[in-house]
Structures are given as structure tokens and as C-alpha cells.
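Asker: Okay, structure incoming, though there's no sequence with it:
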């Protein structure tokens, strides 16, 4: 049985000539397999995020950090934040959130949060759009809605759906996001899944 208590988090650093990234590692003394799987996933995503921020033929310096969003009830959620500087050009930031089931060590994709055939894409796309309109956010005309592999994280019994820079809005808007209380979408939620766990 997975402990509902927080896991221990350590901060490690990855440093090269062009990258200085502080990232987390978990310590789970009673389950080395899950510990290893989570730490490998975090490390691989940190490297991928850093690589995605590098621009060929332009001197790029990447700094990175992380934010812990949820660490209870068998669910660990964190966001890796990478920031790239290119000299005189606009700096660029990317956020990659990881949402782990501590019973398996698996990073759970967005589509696995919901029941099959629940029409979650259409329902959540409309909920997110309504929330963004309340924030008076200037969106591109072709708002695509949410995707099966949508960026998200879990915090304070809420599902936070967010979009990358330039994905649905101009750079000046930053990272558009919508906070959806989990209790408001329980009819969509997969029983025993991450969202179900954090509200039990």
C-alpha cells in the first residue's frame, strides 16, 4: 500500500557550460524501484526541457528550477521550469509538469485522468475557455481547446490546466491557465486515478 504521507525531496544540480538546472530527486527507502523510476523520469525530462530551449547557432544559456505542487495522498506533482537567454532576443521559458502515482512511479498523462468515453475533451475545453475569458486574457482566434496530452498539474484539490508561451496567446500573456476544482468534474474522473486519490 502506498503511503499517503509526503515523500522526501532532495535538490540536485545539472551544470554544463550552457546549462545550470536545479531539479528534484525523491527518496523512498521502502521502494527503490519506484524511487528509481521517478528519478529517471525527472532527470530525462530535465534534459529534454533544456535541449528544447537551446537554439542552434545562437549562444543560449539555460537556467532551471522546479516547484513542488502536490506531495500527499500517494500523488507527487512538480513542475520543471526552464529559462533560456539568447542575448538581445526575447528570453524564453518552458514549463514541464510531472504528475506521479507513487504506487507505480508512473508519470500520468492527461487522458488517463478521466473515464473512457466521458467526453472530457469537449467539456474541459469549454470550462477552460470560460475561465480564461473571466481572466480577460487575449487569446489567438483559433483556440484549440485541451488535448489528450495537455499540460497540467494538481494542486490544492484542483486540476490546473495550462498552456505554453505562444500556444494560445501572445508572449505578453505568459502562461495562460485555468483552475478547475476536482469536485466539480467528479463525473469525468477515473476511479482510483490521480484526481480521485487527492480528494479522498
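Answerer: All right, it came through fine. Owing to the predicted nature of the structure, the values given are computational and were not obtained by experimental measurement.
Asker: When you work out contacts or count neighbours from here on, use the C-alpha atoms and nothing else.
Answerer: Noted.
Asker: Centre of the chain to the lengthiest helix in the chain, how far?
Answerer: Ranked by residue count and defined by DSSP state H, the top helix of the chain is helix 32-53. Chain-centre distance of helix 32-53: 13 Å, with CA atoms, centre = their mean, to the nearest Å.
Asker: now stretch 90-110
Answerer: For stretch 90-110, the distance to the chain centre is 4 Å (CA atoms, centre = their mean).
Asker: can you give me the helices for the chain?
Answerer: Using DSSP H, the helices of the chain run over 32-53, 120-134, 194-199.
Asker: ok, second structure coming up, stack it against the first:
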């Protein structure tokens, strides 16, 4: 009986180690640097976490969908190979590429784990592109949560978030969401693809280009949990 009690109490506990990979063939070559958490053990939850992180990294490194990588090392090799192929075609115009990906655990309680991944990719052009992804996990269900799985009703939460967004961005309540210069498609407010649990509340993160120009950078809306717990399938009670 004591063993069963101990197992129930610790089944959702996690331990992590750092997964650090850096690859650069020469001084003037392209660089790939990865530093993300790796869940330890062979549990279903650890596998879900590591698979989600791996898939996100591969998606950032992959430019040729016909040669989809099966793991992070293949993704790195594909990224470097794509650059080399470009350099062979245009040797005088090809600056070395760079991919830097870092990950951190930004929230964890008994039910929820959120990992934030930050990437910087430079593949030519005037500037590189910085991106953030939030990976939210239900520790009891041992799976990653899609955006719609975060809310009891995504429609109701979207309406609530729109009101907060307008207040934050000084948009009149009855005005069109794009009336002050935002670029929501179809002139309708919508949630960002990136939403993550943080210690300070639920963070809505709009990527550069998602609803505004690149010069405007990322647009964020942070909502304390006590204000929105009624909308969340997994509320956070302090």
C-alpha cells in the first residue's frame, strides 16, 4: 500500500538534463547551436515532451520538405547542407547561415508544464528572424496541449481577450480591431498561435508579422490567472 501511495504521488514528477549541441564546420561556415531541456526517463510524459521539442526544432531547421529530418541531428545536417547547396550556386552572395535555439521551463505545477523555445534564424537577407514557441503539457494526461485544449470555450475566451487587447492597445471598444493600424486578417480579432503558461499569468504572444509590421516586433498580452481561471480547462490556483 505504501508503494502504491508513493507511486501516485510521484508519477507526474519530472527531471531534466540539458541537451546542448553546437555544430560549425569552419570559422566562416554556418552555425547551429541548440540548448534545450531534455526530459529524463522512458515515461509517456517524458517521451511526449522530448518529441514535441524535437519536432519544433526540426520544423525550424527544415527548408526542404522532401528531405524531412527524423531527428535533431538530421535536421542540423539538412540545415547545413541547404546552405552549402546555396553557396555552391551563388558563392559570392551567400553569407553563412545561423540557427540558435534555446529552451527553458517557464512554468510548472502539479498539472501543467510549459516550455518556452526561442530561436534566431538567419538564412540571408537584411536581418534574421527571432521566434518564440510555447509548448504546454498536461502532466496527468501525459500529452502536449493544442491551443484549443487550453480553454473550456475558445470562443468565449477570445471575446474576453479582445476586450483586454483593445484596452491595452488603446483601441476604442466599439472600433474595428484594425482601426489603429493592426493587421488582423478579415478585420477580426483572433488569438495568437503562441499561448503559454508563465509564473505571472497566461501569455498571449503574437509573432512579428502576425498582426503588425516587423518593425513593431512581437505583441504580447499577459493576463493574470485569477482573472481567467474560469475560462481555463486547467486553472492555476495559488
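Answerer: Received it, and whenever you're ready, just let me know what you need. Keep in mind it's a predicted model, so treat the numbers as computed, not measured.
Asker: just to revisit the earlier point, most tightly surrounded among the helices of structure 1?
Answerer: Ranked by mean neighbour count, the helices of structure 1 are led by helix 194-199 with a mean of 19 (mean count of other CA atoms under 10 Å).
Asker: And the strands in structure 2?
Answerer: With strands called from DSSP state E, structure 2 shows them at 16-24, 31-39, 98-108, 112-122, 129-138, 143-144, 194-198, 201-206, 219-223.
Asker: hey, which of the ones you listed is tucked in deepest?
Answerer: strand 194-198 (a mean of 22).
Asker: Which part of structure 1 matches it?
Answerer: Using TM-score structural alignment, strand 194-198 of structure 2 lines up with residues 151-155 of structure 1.
Asker: what's the most centrally placed residue in structure 2 in contact with, if anything?
Answerer: The geometric centre of structure 2, computed from its C-alpha atoms, lies nearest to residue 133 (CA atoms, centre = their mean), at 1.0 Å. When contacts are counted by CA atoms under 8 Å, 6 or more residues apart in numbering, residue 133 of structure 2 is found next to 116, 117, 118, 194.
Asker: Including distance to residue 143 of structure 2, could the residues you listed go into CSV?
Answerer: Below are the contacts of residue 133 of structure 2 laid out as CSV (distance: CA to CA, whole Å):
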residue, distance to residue 143 of structure 2
116, 16
117, 17
118, 21
194, 17
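Asker: on that earlier part again, contacting residues around the longest helix of structure 1?
Answerer: In contact with helix 32-53 of structure 1 (CA under 8 Å, 6+ apart) are residues 19, 21, 23-28, 62, 80, 82-84, 92-94, 96, 98, 100, 102-107.
Asker: Find the nearest non-adjacent residue to residue 151 of structure 2, please.
Answerer: residue 232 (4.5 Å; CA to CA, 6 or more residues apart in numbering).
Asker: Need the counterpart of the one you found in structure 1.
Answerer: Using TM-score structural alignment, residue 232 of structure 2 sits opposite residue 189 in structure 1.
Asker: That match and residue 197 touch, don't they?
Answerer: No - using CA atoms under 8 Å, residue 189 of structure 1 makes no contact with residue 197, being 10.2 Å away.
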